[in-house]
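# next comes the sequence, and after it the predicted model I'd like to discuss.
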Amino acid sequence: MSYLSPLLNRSGAVQAGGLDAGVAAHYGEPNREQRLLAGYLGKPGTAVVDLSHRGVVKVTGADRLSWLNTLSSQQVTSLPAHVGTELLLLTVQGRIEFDARVVDDGEGTWLIVERDEAQPLTQWLTSMKFMLRVEVADVSADWAVLGSVAEVPEWGQRLVWVDPWPKVGAGGYSYTAIAEESHPGFERPWREYLIPATELVDAIGTRPLAGVWAAEALRVAAWRPRRGAETDEKTIPHELDLLRTAVHMAKGCYKGQESVARVHNLGHPPRRLVFLQLDGSLHTLPAAGSEVVLDERVVGVVTSVAQHYEMGPIALALVKRSVDPDAVLSVNDDGEQYPANQEIIVATDAGQVVGRPSGFLRAPR
């Protein structure tokens, strides 16, 4: 049976679809919920978002961190307790298979993923145990996730994953052409709290709820890629600027490392993530998956769409690297055309860092 959150019983709740099926898209006031989540007039956000449809995988055992280090793109051998990071599991060709939010509590390592990836991830990790002291369990049925922009004081003892985005981590690399401090992601600090599923309703208390539409709008505005939305079977980390938070360029070997290094040092990612400011005069939004068009040529695809409470209709899209960064694009949704101004996320000349001046983009740390 598909998952349905108990919070869908709240007044006004409208269930989301797609990746977010099973939780509320909104509770009747999407714009107000977004403001309460983001915070406004200098006040921190007070709303929280039901993300209980997320998958949760727990890894225990003395070898857990060193083992995950050998498998993934991230350096986690010495990951301090309660410090959030992100890791990717890749194919030999460097394509993204899993993207996990990671936090360790000193006794176990928790991986937060999309719901339908928890079981496949558990099965794959279990197949890679060999003789190591690790145990892997899909605990999605026992644990729920709640998201917030601001810290929730009454949840101070709860385990929380703090999103490292957009700070360039140790061993990471920025593919944007803007100064790090100007990145819009800093306007969206993000936390995901792990709550026992039986305590989900009580944990909310009287705190206001925001639907996932609100969370998605803030994510898109922060240029934050999401597994299952910005990814397909061909996606490599470079295309989404994920080298900044999910890849350590100086760690030991892992599956896909050679491909990651080859594109980074000698080549260019074939596609690049862009932010689109959509024409709002149609009073509708194009669907994710709509074509991105330039001069009647299809040059990309819309991956995420949202209605932002300040900016209006916005989107993320993957386009060909060669697309003119100054061109006004058009989004085609079944014949309906939406003019779209693009804002560069991944630079058109990202990659090929061997021989580049040290100040190009952002040097590895």
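Okay, I see it.

# use CA for all of it now, contacts and neighbours both
Noted.

# which residues in the protein form helices?
For the chain, the helices defined by DSSP state H occupy 30-38, 64-71, 118-127, 200-204, 212-221, 257-266.

# tell me which of those lies nearest to residue 92.
helix 257-266 (7.2 Å; CA to CA).

# starting at the chain centroid, how far to that closest one?
On the basis of CA atoms, centre = their mean, to the nearest Å, helix 257-266 sits 22 Å off its chain's mean C-alpha point.

# contacting residues around stretch 104-115?
By CA atoms under 8 Å, 6 or more residues apart in numbering, the surrounding residues in contact with stretch 104-115 are 19, 53-61, 64-65, 79-84, 98-103, 140, 159, 227-228.

# swap the cut-off to 6 Å and go again
With contacts defined as CA atoms under 6 Å, 6 or more residues apart in numbering, stretch 104-115 is touched by 53-60, 81-82, 100-103.

# quick check: residue 195 vs residue 76, distance?
24 Å (CA to CA, to the nearest Å).

# farthest pair in the contacts of stretch 104-115?
Pairwise distances across these (CA to CA) peak at 24.8 Å, for the pair 53 and 81.

# for these two, indicate the residue with more neighbours.
Between residue 53 and residue 81, residue 53 has the larger neighbour count (other CA atoms under 10 Å), namely 25 against 13.

# second structure follows, compare the two:
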Amino acid sequence: MTRLTRVPSSSLRLTGADRLDFAQGQMTGDIKRAPVPGMTPALFLNVRGQIEFFARVYRRQDDLYLHLDAGQADLLEARLRRYIIFDQVTVENLSDTLTTVHLWGEQAESALPGWDAAGPDVQEVRLDGLTLLAARVRRSGPGLDVHVLSREQDVLLSALQLEEASWDALQRARVQAGIPDAVADRFTGNLPQEVGLDFAVSYQKGCYVGQEIMARLEARGNARYHLAVLEGENLPSHTEVFVGERKVGSTGLSNGDRVLASLRKELEEGAAVQLGEVTARVRLGALV
């Protein structure tokens, strides 16, 4: 069964002749290698290599579209403007203009009329007079993010006729699938390698903020933490993890019996840890 969830989000648009070079020098993803239209996940790091923002950056013919979690666009916009000196780049906040819904389930792609299942990961789709930007995005498993003008959202929902599931339901499914989320799990401030978000880091591209730290970690592989799953009962969200009196990590969002954690690498499969008064077990092989 395919379900639809409205995604709390915000967004920015970059235009201008220097938009590609400017964005490339700010983010960990290699947007220059993306097709048109195309998308790459990316992080915006501080000089210590720690995560400040996660975005999905879409490359289109005339602009770059940065899709972020709710409340993030204003903060990233302020950061980007600090770095614009002589660059021909304009930053526009589209958070009130665009809306995103996520279609999820094994048949998600067939639920969007006009989507070519054999086609690229990012497509422009026309449906009932609407022009949509859609992309394969794994929020809990196979799924599509569909971006639409906010004023046309009701037309889209009416055309799709799908069962609507809450954002909380999608988050519970995400945690069950072992997929990290920088904002929902409160993993910002960590190194990408410590929280399973290094898939958004390109080690082949040129300089960007925090790149020196990423290159050093790639060469030495010495991050002390990694992403793991903890299982138990009534597990709390966003709490510290202990073995005895020693802190060994911190958790993200819990779905009750499962929670993602940034955990010390030396902890083995099945190890018992404490989350306050609750005991959990480490599951290293449970990630997808």
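On my side now, so go ahead. Predicted model, so just to flag it, every value in this text is computed and none were measured.

# TM value for the aligned chains?
Superposed pair, TM-score by TM-score structural alignment, normalised by the length of structure 2: 0.83. Supporting alignment: 266 aligned residues with a CA RMSD of 2.4 Å.

# what residue in structure 2 is paired with residue 266 of structure 1?
Superposed on structure 2 with TM-score structural alignment, residue 266 of structure 1 falls opposite residue 220.

# the helices of structure 1: which one's closest to residue 293 of structure 1?
Using CA to CA, the helices of structure 1 put helix 212-221 closest to residue 293 of structure 1, at 20.1 Å.

# now do the strands in the stretch 101-250 of structure 2.
Using DSSP state E, counting those that start in this stretch, the strands assigned to the stretch 101-250 of structure 2 run over residues 122-127, 130-136, 143-149, 163-164, 225-232, 240-243, 246-254.

# now render the ones you listed as CSV, adding distance to residue 71 of structure 2 and mean neighbour count.
Below are those laid out as CSV (distance: least, CA to CA, whole Å; neighbours: other CA atoms under 10 Å):
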stretch, distance to residue 71 of structure 2, mean neighbour count
strand 122-127, 24, 17
strand 130-136, 21, 18
strand 143-149, 17, 22
strand 163-164, 23, 14
strand 225-232, 25, 22
strand 240-243, 25, 19
strand 246-254, 18, 20
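
# want to try CSV for those strands, with distance to residue 215 of structure 2 as columns?
Shown next, in CSV, are the strands of the stretch 101-250 of structure 2 (distance: least, CA to CA, whole Å):
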stretch, distance to residue 215 of structure 2
strand 122-127, 29
strand 130-136, 29
strand 143-149, 31
strand 163-164, 43
strand 225-232, 17
strand 240-243, 29
strand 246-254, 24
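
# of the ones you listed, which is nearest residue 178 of structure 2?
Per CA to CA, nearest to residue 178 of structure 2 of the strands of the stretch 101-250 of structure 2: strand 225-232, 6.9 Å.

# got the angle for the closest one vs strand 246-254?
70 degrees (axes from the mean of the first three to the mean of the last three CA atoms, to 10 degrees).

# and strand 225-232 of structure 2 against structure 1, how far off on average?
The superposed strand 225-232 of structure 2 is, by mean CA distance after the TM-score superposition for structure 1, a mean 1.6 Å from where its aligned residues fall in structure 1.

# outside of that strand, which residues touch it?
Under CA under 6 Å, 6+ apart, the answer for strand 225-232 of structure 2 is 194-196, 257-265, 280-284.

# what do you get if the cut-off is 8 Å, keeping everything else the same?
For strand 225-232 of structure 2, the external contacting residues (CA under 8 Å, 6+ apart) are 178, 193-196, 249, 256-265, 279-284, 286-287.

# what do you get for stretch 14-25 of structure 2?
By CA under 8 Å, 6+ apart, the list of residues contacting stretch 14-25 of structure 2 from outside reads 30-32, 62-65, 87-92, 206-209.

# now a ChimeraX select for only the buried ones of these.
Selecting just the buried residues from the contacts of stretch 14-25 of structure 2 in ChimeraX takes one command, with 16 or more other CA atoms under 10 Å as the test:
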select :30,31,63,64,65,89,90,91,208,209
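
# read off where stretch 60-74 of structure 1 ends up in structure 2.
So stretch 60-74 of structure 1 sits over residues 15-29 in structure 2, by TM-score structural alignment.

# touching, residue 212 of structure 1 and residue 48? I think so.
No. When contacts are counted by CA atoms under 8 Å, residue 212 of structure 1 is not listed as touching residue 48 (9.7 Å).

# higher neighbour count, the two?
Taking other CA under 10 Å, residue 212 of structure 1 and residue 48 do not tie; residue 48 has more neighbours (29 against 26).

# and the more buried one, what's its match in structure 2?
Using TM-score structural alignment, residue 48 of structure 1 lines up with residue 4 in structure 2.

# swap in residue 303 of structure 1?
Under TM-score structural alignment, residue 303 of structure 1 pairs with residue 252 in structure 2.

# check the spacing between the nearest residue to that match once chain neighbours are set aside and residue 84 of structure 2 real quick.
Nearest residue to residue 252 of structure 2 in three dimensions, chain neighbours excluded: residue 185, at 3.8 Å (CA to CA, 6 or more residues apart in numbering). According to CA to CA, residue 185 of structure 2 and residue 84 of structure 2 sit 30 Å apart.

# neighbour count: the two, which is higher?
residue 185 (22 against 13).

# tell me how far that one lies from residue 210 of structure 2.
22 Å.

# again with residue 56 of structure 2
18 Å.

# you'd agree the match of residue 48 of structure 1 is up against residue 103?
Yes. Counting by CA under 8 Å, residue 4 of structure 2 does reach residue 103; the two are 4.7 Å apart.

# list the contacts of residue 83 of structure 2.
Here residue 83 of structure 2 is in contact with no residue (CA under 8 Å, 6+ apart).

# alignment lookup: it to structure 1.
Counting by TM-score structural alignment, residue 83 of structure 2 corresponds to residue 128 in structure 1.
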